[in-house]
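S.K.: Let's see this in three dimensions:
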Amino acid sequence: MQERVLEVRRLGRVGYGEAFELQKQLESEVIADREKGYLLLLEHPHTFTVGRRSSENGVLATAEILRSIGAEVFETDRGGKVTYHGLGQIVAYPIISLSPDREDVHRYVRDLETVLIRTMAEYGIEAFPIEGLTGVHTSEGKIAAIGIHIKRWVTTHGFALNVNTDLSYFNWIIACEGEPVISMEKLLGYELDMAEVGSRIIRNFKEVFGFDQVIDEMAATEFAAV
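M.R.: Take a look at the predicted model:
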């Protein structure tokens, strides 16, 4: 049996539209060759994304406010409602095949939650799922949002983990079910190394999803500086 290989791309700061186009390109590649998958780790500039389940009033900010806070709005094909992406946040986009033995959407979401929960545990943060909701939560609020899209059992989109995130941007949206949000920095009381958190995510992702080999050529490269 051929080894399953995960290629990691640490992209630094990337606009939402550019990242979306890259996902679609890699989605086609994985549909053609299901033994190889990709994991994109990146930061977005201040962005509000509107998922398929969003209502029209999910973004509270007017066009004038959006200009003043330097944020853009994108409609996207992932599941879920409105969420925020921005600096100090690690966004992970897995483009992997769930076929033939993981063809279960709910299991996929649970597995993503497991990756995040294990990573948080390494920092002494107790994180957990909540029945009926997606994402990963703590006693102080939601620390990671999940929104996915699956085509022919190949995944795109993924999760956003609040590491050193400016949480004030969440005030301009009705995020998911309206629950409070929190960051790793706020819970721990210090700014975290983004590249190190990314490396822990990669290791846990490999273990949870059973990849045989990880190609991470930029393992020592830090995310783009703010």
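S.K.: going forward, measure contacts and count neighbours with C-alpha atoms only.
M.R.: Will do.
S.K.: Can you show me the strands along this protein?
M.R.: Secondary structure of the chain (DSSP state E): strands located at 5-13, 36-43, 47-50, 72-75, 82-85, 89-95, 136-138, 141-151, 154-162, 213-215.
S.K.: and these as TSV, adding mean neighbour count and distance to D111?
M.R.: Converted to TSV, these look like this (neighbours: other C-alpha atoms under 10 Å; distance: least, C-alpha to C-alpha, whole Å):
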stretch	mean neighbour count	distance to D111
strand 5-13	19	16
strand 36-43	24	14
strand 47-50	23	23
strand 72-75	14	26
strand 82-85	26	20
strand 89-95	25	12
strand 136-138	23	11
strand 141-151	20	11
strand 154-162	24	11
strand 213-215	15	18
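S.K.: Proceed likewise with the subsequent sequence, for comparison:
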Amino acid sequence: MSAILVRRLGRCDYESTWRRMQAFTEHRDAGTLDELWQVEHPPVFTLGLNGKPEHVLDPGDIPVIPVDRGGQVTYHGPGQVVIYTLLDLRRSGLGVRALVTALESAVIDYLATQGIAAQARAEAPGVYVGDAKIAALGLRVRRGGSYHGLAFNLDPDLSAFDRINPCGYRGLATTSLAALGGREDWRQAATGLTKALSLRLGRPVTAA
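M.R.: Next up is the predicted model:
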């Protein structure tokens, strides 16, 4: 299996990045290499296909964008490491459940390198430290290709999550690596998470 290309896009507008993912997936063919995009977004709430508007409690000046991933509402903003998974699932022989498990396990593995024990929950996708959520997942599969992916709380403004019911759960606590005493910067965390995901997928990665 060929290496996955890793693109470090830096801070990018959410909607234009989402449209770019859609276009990539729509136009990819059997020879298109898989990619992982490392991104950070300005503040935005995104509402998944099953999302209920009432879970957006007080958006204030943060835009709310309905999108085509699964799940409910979540927040993206500065201090968050987002990794988008543009993978040909059919070619990889990878199912959606297996990809979700790989993403969750990669976060757990990365946190373990920071001395933090974390776990996934079967009833609520994502990764948790105790009762607090530190990473959210959301995927879309079209034409056998996946997009959207993983959002990891490195050091975002956690008060933004108070404006929503995170992932549709009222009162769900959120946390971050910084709040737990971690000292990695954005580049280090993005690199560590990508390495952990590469190992879980059994695929090498290379810089685009």
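S.K.: To Y190 of structure 1, which of the strands of structure 1 lies closest?
M.R.: strand 154-162 (13.2 Å; C-alpha to C-alpha).
S.K.: just to revisit the earlier point, can you put the strands of structure 1 in CSV and add distance to I125 of structure 1?
M.R.: CSV is the format used below for the strands of structure 1 (distance: least, C-alpha to C-alpha, whole Å):
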stretch, distance to I125 of structure 1
strand 5-13, 24
strand 36-43, 21
strand 47-50, 26
strand 72-75, 31
strand 82-85, 21
strand 89-95, 17
strand 136-138, 8
strand 141-151, 10
strand 154-162, 13
strand 213-215, 26
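S.K.: Which of those strands sits closest to H106 of structure 1?
M.R.: strand 141-151 (10.8 Å).
S.K.: Measure how the closest one sits relative to strand 89-95, angle-wise.
M.R.: Counting by axes from the mean of the first three to the mean of the last three C-alpha atoms, to 10 degrees, strand 141-151 of structure 1 lies at 20 degrees to strand 89-95.
S.K.: so F45 of structure 2 sits right up against D61, yeah?
M.R.: No. Counting by C-alpha atoms under 8 Å, F45 of structure 2 stays clear of D61, with 10.5 Å between them.
S.K.: What ranges does structure 1 have for its helices?
M.R.: 16-32, 63-69, 105-122, 184-188, 194-209 (DSSP state H).
S.K.: Tell me the spacing between F48 of structure 1 and N162 of structure 1.
M.R.: 14 Å (C-alpha to C-alpha, to the nearest Å).
S.K.: typo on my end, Y16 of structure 1
M.R.: As defined by C-alpha to C-alpha, Y16 of structure 1 lies at a distance of 17 Å from N162 of structure 1.
S.K.: For R78 of structure 1, grab the count of nearby residues.
M.R.: Using other C-alpha atoms under 10 Å, R78 of structure 1 is surrounded by 19 other residues.
S.K.: Let me have the helices of structure 1 in TSV, adding mean neighbour count and distance to G79 of structure 1 as columns.
M.R.: Shown next, in TSV, are the helices of structure 1 (neighbours: other C-alpha under 10 Å; distance: least, C-alpha to C-alpha, whole Å):
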stretch	mean neighbour count	distance to G79 of structure 1
helix 16-32	16	14
helix 63-69	12	23
helix 105-122	18	11
helix 184-188	16	25
helix 194-209	18	21
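S.K.: Contacts only, for the residue nearest in space to the middle of structure 2.
M.R.: With distances taken as C-alpha atoms, centre = their mean, L150 lies nearest the centre of structure 2, 1.3 Å away. L150 of structure 2 sits next to 82-85, 103, 135-138 when contact means C-alpha atoms under 8 Å, 6 or more residues apart in numbering.
S.K.: ok, of these, which one's closest to H76 of structure 2?
M.R.: Of all those, H76 of structure 2 sits closest to V82, with 8.2 Å by C-alpha to C-alpha.
S.K.: rewinding a little: the residue nearest to the centre of structure 2 maps to what in structure 1?
M.R.: Applying TM-score structural alignment, one finds that L150 of structure 2 aligns to F159 in structure 1.
S.K.: How about I83 of structure 2?
M.R.: Counting by TM-score structural alignment, I83 of structure 2 corresponds to A92 in structure 1.
S.K.: so what's its match up against?
M.R.: By C-alpha under 8 Å, 6+ apart, the contact set of A92 of structure 1 is 39-42, 157-160.
S.K.: cool, and L193 of structure 2?
M.R.: When contacts are counted by C-alpha under 8 Å, 6+ apart, L193 of structure 2 touches 106-107, 110.
S.K.: what comes up buried for stretch 163-172 of structure 2?
M.R.: Buried residues in stretch 163-172 of structure 2, counted by 16 or more other C-alpha atoms under 10 Å: 163-168.
S.K.: Residues touching it, excluding its own?
M.R.: Outside of stretch 163-172 of structure 2, the residues within contact range by C-alpha under 8 Å, 6+ apart are 51-52, 55-59, 71-75, 131-133, 162.
S.K.: and the residue lying closest to Y84 of structure 2 once chain neighbours are set aside, how far is that from E26 of structure 2?
M.R.: In space, and not counting its chain neighbours, Y84 of structure 2 is closest to G149: 4.5 Å by C-alpha to C-alpha, 6 or more residues apart in numbering. Using C-alpha to C-alpha, one gets 17 Å for the distance from G149 of structure 2 to E26 of structure 2.
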